[in-house]
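Novice: curious how this folds, go ahead:
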Amino acid sequence: MKPILNNGKANLNINIEIIEPQKALYWIAFFAGFLIKLTYFNYSVGLNFGSILTSPNSRMFISTFFFLLLVAAIVFVLFNKKRYIALLVVDVLITILLVADILYFRYYRCPITLPVLAQISLVAPAGDSINVLLNPTDVILILEIPVLLRLLFLFRKSGVKSIPFPTRLVTGVLVAAISIGALRLFYKNSDIPMFNYDRNYVAKELGILYFHVHDVQAYVNENILTNKVLTKEDKQLIEEFYANKSKVPKTDNYHGIAQGKNLIMMQLESFQAFLLNREIDGREITPNLNKLLKESVFFENFHYQVGGGNTSDAEFLSNNSLYPAQQGAVYFRYPGNTYHSLPKLLKKQGYDTYVFHAYHPSFWNRANMYKAVGFDKFYSSGDFITPAEEIEGWGLGDKSFLLQSLEKIDKSKPFYSFMITLSSHYAYGSFEDNDEFDVGEYEGTTFGNYIKAAHYVDSAIGGFLEELKKQGLYDNTLLVFYGDHHAFPKDKSEDMQHFLGIDDSEFEWLKYQKVPLIIHYPGLKNGEVMDITGGQIDILPTVANLMGFEVPYAMGKDLLNSEEGYAILRGGSYITDSYIYISNLGEAFDKKTGRKLEEKEYEKDFERFEKELEVSDTILHKNAFKYKLNIN
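Specialist: Modelled structure (predicted):
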């Protein structure tokens, strides 16, 4: 074949470059290093497993290759003699993103998204958390960079030959066209609707780099290109959901039993349900909460439903009965929306509303969001006395925090106090030297430190309950305690699995991702255990029933009066009273036996629950509650 341009010199340069060992090795190191670490990401976080030759692993691997080919083509066109330096810069930048992905995924169980990256300085885990999240094998993420640097240094002697732009353009466009064609083919052969409701599915099928392109595209479409005005179709979608919801038959148990009474709701940091009624060598981990269970209603199948906002999402769910955002945190993305929240509903009835959290007010954009949902007063780190000896974990210990918070409440009129604990925040390193509770074989482990932290929080709650009794508030206040999210990333949960006697399967993991919901008020059946499946979105309607007011805009259900139990998780999985659907497997399993269900056994639920997430997303994105809706 005759050379196309420059009398054959351009083609000659390319051929020389290919046969020069150093240059060829550079390209091989770039592609091989990236393929290895991008594949490592998917496998190390548990998105993919099994042989790389099976589907969807092969699709992920091949699409990742073509994505890298596309990146290389762009670099080849844009940079001439500095193309190797440009490749190295691209390598370093993507590696930094990949490190952020792997840390974020291990804690939040999903890749990092553009909205989160925009606020990374406000939500990034602390140094001790990062150290715990890193694994020795993560060195794979940077292994090829020293090789590229060494080869780049050797190029200084031989030099990098120039290639005319027309030749680079023709070559780059051809390679890019092949790569884009292959990626589109893989995309079309994926379950495209799942892209909207399961972020992990995108990375599992097409690779983490494709995920980030999809994430940016979705963000631009949602926030720049999409009309945020509520359309007739949007309005109809929302109104039909609430109309159908109002037709669901229910009983009227305990309605208004706590009407006009105080409400204290406490969100417990990283507090999972398996802690309750458990012992280590005959010692109760949570003796105070165990005692409270005998005087309360306990929901034993209660699941957290948080997304990228984690703790802040739990707050949003419980106070608004809407699902968190599909990407990022509601607290950052929608603080200007109109909400029919618990604080606003109680303020209409003459209540004072307080929120307490002994951390920085800017964290999770709480200062702004609390105004949007209607809290009268927000007490944060600067509002508490914080002696050095009372610091536990991230700040003021919960023992002092709870008692100081109680002092700040005006008790001369009905109040709603929302308290968010902090001491048991991951990674629990501050409790390593705490000897108040002997964790036996788990001493010196992260799990052992967590047990110590949980025991400390339980002790703080015990002191708080005693103070309520002294002040005559215990029998005059509706008390609600619940956990916000998981205690451990899945790949750091070996000791937890050993403690519970479960295996490392996705089914067992999801089955045990429960947090406690404890509701106390005189007149409720003491010691009753409810087995209905629910989630944090159900707290508001359940509290509203007990306090005797209506919540027509709540998406959740009253757990004391519903016949059907379920919890939809933001990642696309869901749990019902009888089975668990695992989104990243695309399969459902019987809750008791683990039997894999046929699709026909759960497809109607899948469509209904997917529609529920769509309604919530529409409400958030279109600020639907700002408009007049026909909802009764």
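
Novice: all contacts plus neighbour counts: C-alpha atoms, from now on.
Specialist: Fine.

Novice: these two touch, right, Leu134 and Leu103?
Specialist: Yes. Here Leu134 reaches Leu103: they are 7.0 Å apart, a contact under CA atoms under 8 Å.

Novice: so how far is stretch 49-57 off the chain centroid?
Specialist: A distance of 26 Å separates the centroid of the chain from that of stretch 49-57, by CA atoms, centre = their mean, to the nearest Å.

Novice: what does stretch 383-390 give?
Specialist: With CA atoms, centre = their mean as the basis, the mean position of stretch 383-390 lies at 30 Å from the chain mean.

Novice: got a list of contacts for it?
Specialist: Taking contacts as CA atoms under 8 Å, 6 or more residues apart in numbering, the residues outside stretch 383-390 that touch it are 358, 395-397, 400-401, 404.

Novice: what about that stretch, start to end distance?
Specialist: For stretch 383-390, the first-to-last residue distance is 15 Å (CA to CA, to the nearest Å).

Novice: stretch 551-561 too?
Specialist: 14 Å.

Novice: cool, and stretch 302-316?
Specialist: End-to-end distance of stretch 302-316 (CA to CA): 16 Å.

Novice: what comes into contact with that stretch?
Specialist: Outside stretch 302-316, the residues within contact range by CA under 8 Å, 6+ apart are 108, 110, 116, 267, 269, 317, 322-331, 364, 483-486, 513-517, 532-537, 567-571.

Novice: what's the distance between it and the middle of its chain?
Specialist: Stretch 302-316 has its average C-alpha position 7 Å from the chain's average C-alpha position, going by CA atoms, centre = their mean.

Novice: I'd like the structure of this one too, to check against the first:
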Amino acid sequence: MGKLKRANIVLPVIAVFLLWIKTYIVYKTSFTITIENFMQELILFINPISFLLFIFGISLFLKTEKSKMRYIFGTSLLLSLILYGNIVFYRFFTDFLTLPVLFQTTNFGDLGDSALTEIHWYDFLYFVDVAILYFVIRFFRKNVEFVPIKKVQRRAYFLLAAAMLFFNTGLAEAERPQLLTRTFDREILVKNLGTYNYHLYDIFLQSKSSAQRAMADGSELVDIDNYVRAKFVKPDPNMFGVAEGKNLIVVSLESLQSFVINNDVYGEEVTPFLNELINDSYYFENFYHQTGQGKTSDSEFLLENSLYPLSRGAVFFTHAGNELDAMAEKLGEKGYFTSTMHANNKSFWNRDIMYQAIGYDYFYSATDYNITPEISVGWGMKDSPFFDQSVELMKSMEKPFYTKMITLTNHHPFRLDEEDKYIDEYDSKSGTLNRYFQTVRYMDEALKEFFQKLKDEGLYENSIIVMYGDHYGISENHNEAMEQYLGKEVTPFVSAQLQRVPLFVHIPGVTNNGRGEVISKVGGQIDLKPTLLHLMGVNTKNDIQFGEDLFSPDHREFIVFRDGSFITREYVYTRDTCYSKETEEPIEDSYCEPYKEKVQKELGYSDKIINGDLLRFYED
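Specialist: Now for the predicted structure:
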């Protein structure tokens, strides 16, 4: 019996169909992509097709059947791995991979337990289509004789691919005008362009970013300089210089969100020390993290520079050689010894390189600490011994000093040794949320010991201690468990509010003399640099920065997230929807419209500064 005769076009079409259907299933089951109408659902359904038709269509130009089959199978496997990489990344970060993130390979060895936690036993199901394709190819090799494809058939195939691309982009542009020029939100790109086309666009953006520095010149700073000078707010004269000459200790509190403050688990306070510290500090209850894919490193970048992080990757990796005008450098010019303290590898997040650009005099890393297995867990040294050893190091620092401390224990996947568990686990379907409360409670206890150690060693009275949450700890993938804990639905409005992180400004001799205050104004990490420098008596009027002094009576209550969402005193704009803070319900978009141009301008200006390394041209 002879072999069946089939055109060369059959196998790539089968491969396209299998990966198309799998991708759509992944959209609906593994990503949380908001669909508001039938048009958006249709775009989501068809958006993988054009890319898949083009990429598998390349096989039609290959000479031998063996090379064609190898190409089709290899391409299917590679694209499946890319899709799966996005799935695992999304499980924790609620975000999609970018090219700069893939380049951050030096971090992978340190990810350890966090990465493994997001890989599940049933993940083999994401490769079932690859297995099906493999058996189809074997069947074809044994039973099918391919008929050479005619030029007219090949032309028709690629015309169909092009038609699908134009149809997809036309619908996307109608649904989201100026999609590629106005959006900073990767979910919107994936929803409208598809995962694979999004990655192609990401490669284009990376090449564009690399070219921007080479083409940049100082003239681009003129408009930016005019903009930031116009938005500068004068510091409060009663607060300016109130901590001048004191040591500045800034503590980056890993993954600490505000919803745990003054809250409990089964009657046990989650943060008893911090709750009490509110009475002796300036506590900002509407303070938001503004990090992107760089997470902790982004929060450091915001703190030091009052510039926004990039929408893709981490500035610490992509632009570590940039000229900066950082807070550490400014305090160094004022006679401060400047350092950062982090009991981890120097190269993690490229810190050893980036910290030189920031202007630190010294980086106290893992080699400066006595780290043993007994005092380590998860990502490294436990917070309590970290604080203890850090105070010992502070004693030998030149005075006055500025040091930034980065904690580790309250890090995903939030695991603790039994002796460090001060409260019971929460009981929900999310092990991540359940354990989170325990690691937060441990960090709170470590902070209590830290404050006492500073007092015992005579460092407390002449220091200002600033503590802030660096980014979220509980992603939107745990919304069901969060709804159980909060007792309400986690809407996009609530999700935006969950991005609040604590900010404590504790000034011995000031706030612990009855001047502690809960401040409700809206602020974000972008505001830290001008706020702290003004407290230290350093004027920032001539700085290129986008933040405003939080203590200034003229501070505008307006913060921008990296994806283009924003929050004001009255409104929350997220996922293309305007919400009233008073009702927590959607309202007419016209209420939020006046702020949108400012959002685009600030993010765009900040990106220009970073991508073009524009501060190398600036002289204040």
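
Novice: so what number do they get for TM-score?
Specialist: Comparing the two superposed chains by TM-score structural alignment, normalised by the length of structure 2, the resulting TM-score equals 0.92, with 608 aligned residues with a CA RMSD of 2.6 Å.

Novice: for PyMOL, what selects the buried ones among the contacts of stretch 383-390 of structure 1?
Specialist: Buried members of those, identified by 16 or more other CA atoms under 10 Å, are gathered into one PyMOL selection as follows:
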select buried, resi 358+395+396+397+400+401+404
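
Novice: Leu134 and Leu103 of structure 1: who's more crowded?
Specialist: Neighbour totals were compared for Leu134 of structure 1 and Leu103, and Leu103 leads with 25 against 14 (other CA atoms under 10 Å).

Novice: helix or strand: which one has the more buried one?
Specialist: Mapping Leu103 of structure 1 onto the secondary structure by DSSP states H and E places it in helix 83-108.

Novice: show me what counts as buried in that helix.
Specialist: Buried residues in helix 83-108 of structure 1, counting neighbours by 16+ other CA under 10 Å, are found at 83-84, 86-88, 91, 95, 98-108.

Novice: read off where it ends up in structure 2.
Specialist: Under TM-score structural alignment, the counterpart of helix 83-108 of structure 1 in structure 2 spans residues 68-93.

Novice: which residue in structure 2 aligns with Glu506 of structure 1?
Specialist: Following TM-score structural alignment, the counterpart assigned to Glu506 of structure 1 within structure 2 is Pro492.

Novice: that match: what's it in contact with?
Specialist: Under the contact definition (CA under 8 Å, 6+ apart), the residues listed for Pro492 of structure 2 are 574-575.

Novice: rewinding a little: and the match of helix 83-108 of structure 1, how far from structure 1 on average?
Specialist: Stretch 68-93 of structure 2: mean distance to aligned residues in structure 1 after superposition is 1.5 Å, counting by mean CA distance after the TM-score superposition for structure 1.

Novice: just how off-centre is that stretch within its chain?
Specialist: Relative to where its chain is centred, stretch 68-93 of structure 2 has its mean C-alpha point 23 Å off (CA atoms, centre = their mean).

Novice: could you do stretch 297-306 of structure 1 as well?
Specialist: Relative to its parent chain, stretch 297-306 of structure 1 has a centroid offset of 17 Å by CA atoms, centre = their mean.

Novice: all helices for the stretch 451-600 of structure 2, in order.
Specialist: Ranges of helices within the stretch 451-600 of structure 2 are 479-486, 492-497, 528-535, 593-611, based on DSSP state H, counting those that start in this stretch.

Novice: any idea which of those helices gets closest to Ala162 of structure 2?
Specialist: Ala162 of structure 2 lies closest to helix 593-611 among the helices of the stretch 451-600 of structure 2, at 31.6 Å (CA to CA).

Novice: what about Leu180 of structure 2, how many neighbours?
Specialist: 13.

Novice: now it, nearest residue through space, not along the chain?
Specialist: Spatially, and ignoring its direct neighbours in sequence, Leu180 of structure 2 is nearest to Leu189 (7.9 Å; CA to CA, 6 or more residues apart in numbering).

Novice: the aligned partner of the one you found in structure 1 and Lys492 of structure 1, how far apart?
Specialist: In structure 1, the residue paired with Leu189 of structure 2 is Val202, using TM-score structural alignment. Going from Val202 of structure 1 to Lys492 of structure 1 by CA to CA gives 24 Å.

Novice: more neighbours: the two, which one.
Specialist: The residue with more neighbours, out of Val202 of structure 1 and Lys492, is Val202; 26 against 17, by other CA under 10 Å.

Novice: one step back: switch the contacts of stretch 383-390 of structure 1 over to JSON lines; also include secondary structure and distance to Glu279 of structure 1.
Specialist: Written out in JSON lines, the entries for these read as follows (DSSP: H, G, I helix; E, B strand; the rest coil; distance: CA to CA, whole Å):
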{"residue": "Ala358", "secondary structure": "coil", "distance to Glu279 of structure 1": "30"}
{"residue": "Gly395", "secondary structure": "strand", "distance to Glu279 of structure 1": "28"}
{"residue": "Leu396", "secondary structure": "strand", "distance to Glu279 of structure 1": "27"}
{"residue": "Gly397", "secondary structure": "coil", "distance to Glu279 of structure 1": "24"}
{"residue": "Ser400", "secondary structure": "helix", "distance to Glu279 of structure 1": "26"}
{"residue": "Phe401", "secondary structure": "helix", "distance to Glu279 of structure 1": "26"}
{"residue": "Gln404", "secondary structure": "helix", "distance to Glu279 of structure 1": "30"}
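
Novice: pick out the most distant pair among the contacts of stretch 383-390 of structure 1.
Specialist: Gly395 and Gln404 (13.9 Å).

Novice: assign Asn301 of structure 1 to helix, strand or coil.
Specialist: Following DSSP: H, G, I helix; E, B strand; the rest coil, we place Asn301 of structure 1 in the strand state.

Novice: got a list of what it touches?
Specialist: With contacts defined as CA under 8 Å, 6+ apart, Asn301 of structure 1 is in contact with 514, 530-534.

Novice: map it across to structure 2 for me.
Specialist: When structure 2 is aligned by TM-score structural alignment, Asn301 of structure 1 is paired with Asn286.
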